[in-house]
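let me see the structure of the following:
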Amino acid sequence: MRIATYNVEWFASLFDDNNHLLRDQRGSGRKGVSRAAQIDALGHVFRTLNADAVMIVEAPDQGRRRDAVAALENFAGAFDLRAHKAIMGFENTTQQEIALLYDPAALTPRHDPRGAVSGPEGAVGAPRFDGAMRIDLDVDAREDLVRFSKPPLELALTTARGRSLRMIGAHLKSKAPHGARSDADVMRISIANRRKQLAQAIWLRRRIEAELAAGEDVILLGDLNDGPGLDAFEDLFGRSSVEIIMGVGGGAAMFDPHAQAALRHPLAAQASTARFHIEREGRYLSALLDYVMISEGLRAAQPEWRIWHPFDDHACWRDAKLREALLVASDHFPVVLDIDL
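All right, here's what the predicted structure looks like:
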């Protein structure tokens, strides 16, 4: 079975209000890329992936006038994808939903959120992801309220062979210091955002621990916007959110080989899943942001990971059409897990 996670930059901009593709020459959300070019590039990437399930981060918008599931299924139909059904959980207000595109012949997913429903006052522990968690973020003996701008997608999944497992799709909040007017503002907002992201990681980790304690197998996948050694704030707080979710330092481990390698060899060359253009510096920044983590019970199922990076993966580089499609389709690249389920 092939399971992937893929952050598609501004997928929502490729659809009209009737959830149909806008295959024209107007600009997409990607700089210098038309909607038609991005759509065709995405179609080629998805068809080449031929995955049983793809967790799509930044999926099309869901709201009063938009339907993310319909949009994704229309996209799948346009390219005759085997994974042609879609499912999502709690909608958000960012125009970047989290949704699973899947092959119904290979697996059956069900939105199955867990945790206590919390009101405006929030709840301690690990409440349902569309609520609020109470936690002291800054050691001032006062609890703060933490919310997900993009509530993780929790799925109960059954494969065609009858194997059951839990799947969680996540997109943690970016740490960019939006609204800063001075260097002091940048520092203050960055630290506050970092605290919030770590709190979200703790929330996710608590849910994973509850699932593992109940004997469930778990796959956590998505864009965690963080990684070991990614920025200077890790020194301030001690651990990255990726390390928290993996269970580094205690508890049942979640495993991703690319994250593991970065932890073990911080000075060595690292894998990357995203490539961003830094215009003011005239260069590109590569980063390891996207992960597919599995629990210990799945490590015996012959898992193999691969990042479809057009410059780092030889097969992707050798296929010129795929290489170009990956560069046009998004600023992130698919992370693929092949596993015997």
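
drop to CA atoms for contacts and neighbour counts, all remaining ones
Noted.

Ile208 sits in which helix or strand?
In the assignment (DSSP states H and E), Ile208 maps to helix 183-213.

go on, Val336?
strand 335-338.

which outside residues touch that strand?
Applying Cα atoms under 8 Å, 6 or more residues apart in numbering, the external contacts of strand 335-338 come out as 1-6, 273, 290-292, 302-308.

re earlier: what packs against the helix holding Ile208?
Applying 3 or more Cα pairs under 8 Å, 6 or more residues apart in numbering; DSSP states H and E, one finds that helix 183-213 contacts strand 144-146, strand 218-223, helix 241-246.

next, the angle from it to strand 218-223.
Interaxial angle of helix 183-213 relative to strand 218-223 (axes from the mean of the first three to the mean of the last three Cα atoms, to 10 degrees): 160 degrees.

for this protein, just list every one of the helices.
For the chain, the helices defined by DSSP state H occupy 35-49, 68-78, 183-213, 233-237, 241-246, 257-264, 314-318, 320-329.

among the ones you listed, which comes closest to Ala132?
Judged by Cα to Cα, the one of those that comes nearest to Ala132 is helix 183-213, at 10.0 Å.

got the buried residues for the closest one?
For helix 183-213, the neighbour count (16 or more other Cα atoms under 10 Å) marks 186, 189-191, 193-209, 211-212 as buried.

what of stretch 42-55?
Within stretch 42-55, the residues that qualify as buried by neighbour count (16+ other Cα under 10 Å) are 42-47, 49-55.

same check, this time on stretch 140-147
Neighbour-count burial for stretch 140-147 [16+ other Cα under 10 Å]: 144-147.

distance to Ala315 added to the residues you listed, as CSV?
Output for the buried residues of stretch 140-147, formatted as CSV (distance: Cα to Cα, whole Å):
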residue, distance to Ala315
Asp144, 47
Leu145, 46
Val146, 42
Arg147, 40
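
which one of the residues you listed is nearest Asn92?
Ranked by distance to Asn92 (Cα to Cα), the buried residues of stretch 140-147 are led by Arg147 at 11.3 Å.

please give me the structure for this one as well, since I'd like to look at both together:
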Amino acid sequence: MRLATYNVEWMHSLFDESDQLWNDGEWSARYDVTRADQTNALRSVFQALDADAVMVIEAPDNSRSRDTVKALEAFATFAGLRARRAVIGFSNDTQQEIALLYDPDVMDVRHDPLMHPDAPRFDESFDIDLDIDATQDTVVFSKPPLELAVETTQGVQLRLIGAHLKSKAPHGARNHDEIMRISIANRRKQLAQAIWLRARVDALVGDGHPTVLLGDLNDGPGLDEYENLFGRSSVEIILGTGETALFDPHARQALQRRLGATPTTARFWIRPERRFLQALLDYIMVSPDLAARAPTWRIWHPMDDPECWSQPALRDALVTASDHYPVSLDIAL
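The predicted structure follows:
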């Protein structure tokens, strides 16, 4: 079975008010990329992935006038994907949903949010003392994680969690002091979300559920100077320790090589510095029972993955489709 996660930059802008693809020559929300260019690049990438299920981060909007499931299934039909059924959980107001595209011939999937004394449902709030000042801070998810119950046609049951954690970028900052204040506040919120996710994982894995956490965590070890203020990255928190620890080889490599080369899953243009920044932001973390099955991970990086590099059409499609690259996991279940 192949599971994947893919952050598709502003996929929402590729659909009209009837949740059908524009697929025309007008500009997409990606710089200097038309809607047709991005749509057709995405078709090539999803076809190459050929995954049984893809956690789509920044999926099309779900609101009174828009339907994420309808839009994704329209895209799957256009692209000729066997992962042609979509499911969404708690929608948000960012026009960037979390949804799963999956093959209904391979698995049954349902949104199944759980409650636990240490981890409320992801559409609720989480109280935590972030400052160690004896005052509880109330945290909410701007993009509630998608919690799914999955059963394969062979009867194997999995828990999937799709996540898109709070960005640390200081949007709206006008000077150095504001950059520092907003960056620290955003990191505090992100770490609180990570602790909330970790509590849910502890409960699931502790109860014996094979668990996979997929998505864009907007974080990794050593990505910014504010990490030292809090001791750990949110990735380290979510991975956890002990018998309920999750595993992702790219996260482990990054943690062991803070000063060396690490894998990357995203590429952003830094306008003031006139250069690209590459970062490891996208992960597929698995519980110990799944890690014991010797799965294989792959980052579909157009320049770093030899197979992607050797196929010019796929290489160009990966660059055009999004500022993130897919991550896949192949596992025998």
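
superposed, what's their TM-score?
The TM-score (TM-score structural alignment, normalised by the length of the second structure) is 0.98; 333 aligned residues with a Cα RMSD of 1.0 Å.

Provide the aligned range in the second structure for the helix holding Ile208 of the first structure.
The aligned range for helix 183-213 of the first structure in the second structure is 176-206, by TM-score structural alignment.

average offset between the matching stretch and the first structure?
Stretch 176-206 of the second structure differs from its equivalent in the first structure by a mean of 0.6 Å after superposition (mean Cα distance after the TM-score superposition for the first structure).

just the buried subset of the contacts of strand 335-338 of the first structure, written out for PyMOL, thanks.
Buried residues within those, by 16+ other Cα under 10 Å, are selected in PyMOL with:
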select buried, resi 2+3+4+5+6+273+290+291+292+305+307+308
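
how about Leu81 of the second structure, what's its match in the first structure?
Matched across to the first structure, Leu81 of the second structure falls on Leu81, judged by TM-score structural alignment.

which residues touch that match?
46-47, 50.

on that earlier part again, which member of the buried residues of stretch 140-147 of the first structure is positioned nearest Ser240 of the first structure?
When these are compared for distance to Ser240 of the first structure (Cα to Cα), Val146 wins out at 17.5 Å.

OK, contacts around the closest one?
132-135, 196, 199-200.

how far away is it from Ser330 of the first structure?
For Val146 of the first structure, the distance to Ser330 of the first structure equals 29 Å [Cα to Cα, to the nearest Å].

and if you look at Thr94 of the first structure?
For Thr94 of the first structure relative to Ser330 of the first structure (Cα to Cα), the value is 18 Å.

and what of Phe311 of the first structure?
Counting by Cα to Cα, the gap from Phe311 of the first structure to Ser330 of the first structure is 14 Å.

the two - which one has more neighbours?
Ser330 (23 against 13; other Cα atoms under 10 Å).

can you find the partner of that one in the second structure?
So, by TM-score structural alignment, Ser330 of the first structure is matched to Ser322.

so its match touches Ser28, yeah?
No: using Cα atoms under 8 Å, Ser322 of the second structure is not in contact with Ser28; the gap is 11.0 Å.

if I look at the two, which residues touch both of them?
In contact with both Ser322 of the second structure and Ser28: Gln38, using Cα under 8 Å, 6+ apart.

show me where the stretch 1-150 of the first structure has its strands.
Here the stretch 1-150 of the first structure has its strands, by DSSP state E, counting those that start in this stretch, at 2-7, 53-59, 85-88, 97-102, 107-111, 133-135, 144-146.

not counting its neighbours along the chain, what's nearest whichever residue in the first structure pairs up with Leu255 of the second structure?
Alignment note (TM-score structural alignment): Leu255 of the second structure maps to Leu263 of the first structure. Using Cα to Cα, 6 or more residues apart in numbering and skipping residues adjacent in sequence, the residue nearest Leu263 of the first structure is Pro228, 6.1 Å away.

same check on Ala176 of the first structure?
Closest to Ala176 of the first structure by Cα to Cα, 6+ apart is Ser190, at 6.7 Å.

would you mind listing the residues in contact with the one you found?
175-177.

and those, which are buried?
175, 177.

about what we covered before: ok, so of the contacts of Leu81 of the first structure, who is nearest Pro151 of the first structure?
Using Cα to Cα, Phe46 comes nearest to Pro151 of the first structure of these, at 24.6 Å.

please tell me how far the nearest residue to the closest one once chain neighbours are set aside sits from Phe276 of the first structure.
Using Cα to Cα, 6+ apart and skipping the chain neighbours, the partner closest in space to Phe46 of the first structure is Leu81 (7.4 Å). According to Cα to Cα, Leu81 of the first structure and Phe276 of the first structure sit 28 Å apart.

and what of Leu285 of the first structure?
The value you get for Leu285 of the first structure to Phe276 of the first structure, if Cα to Cα is used, is 5 Å.

span of stretch 59-66 of the second structure from start to end?
12 Å.

that should have said stretch 22-38 of the second structure, apologies.
End-to-end distance for stretch 22-38 of the second structure: 11 Å, by Cα to Cα.

now stretch 29-43 of the first structure
End-to-end distance of stretch 29-43 of the first structure (Cα to Cα): 16 Å.

and what of stretch 19-32 of the first structure?
End-to-end distance for stretch 19-32 of the first structure, by Cα to Cα: 23 Å.

list the buried residues of that stretch.
Quick answer for stretch 19-32 of the first structure (16+ other Cα under 10 Å): 19-23, 27-30.

redo those as TSV? Include distance to Phe11 of the first structure.
Output for the buried residues of stretch 19-32 of the first structure, formatted as TSV (distance: Cα to Cα, whole Å):
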residue	distance to Phe11 of the first structure
Asn19	11
His20	12
Leu21	10
Leu22	11
Arg23	13
Gly27	12
Ser28	9
Gly29	8
Arg30	10
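
distance of the residue most central in space within the first structure from Ala315 of the first structure?
Note on the first structure: the residue nearest the mean C-alpha position is Gly222, at 2.0 Å, using Cα atoms, centre = their mean. As for Gly222 of the first structure, its distance to Ala315 of the first structure is 23 Å (criterion: Cα to Cα).

map Gly227 of the first structure onto the second structure.
Match for Gly227 of the first structure (TM-score structural alignment): Gly220.

was I right about its match contacting Ile237?
No: between Gly220 of the second structure and Ile237 no contact is recorded; they are 10.6 Å apart, counting by Cα under 8 Å.

quick one: which of those two has more around it?
Gly220 (22 against 19).

for that one, give me its contacts.
233-236, 251, 254, 280-281.

fine by me, we can end here.
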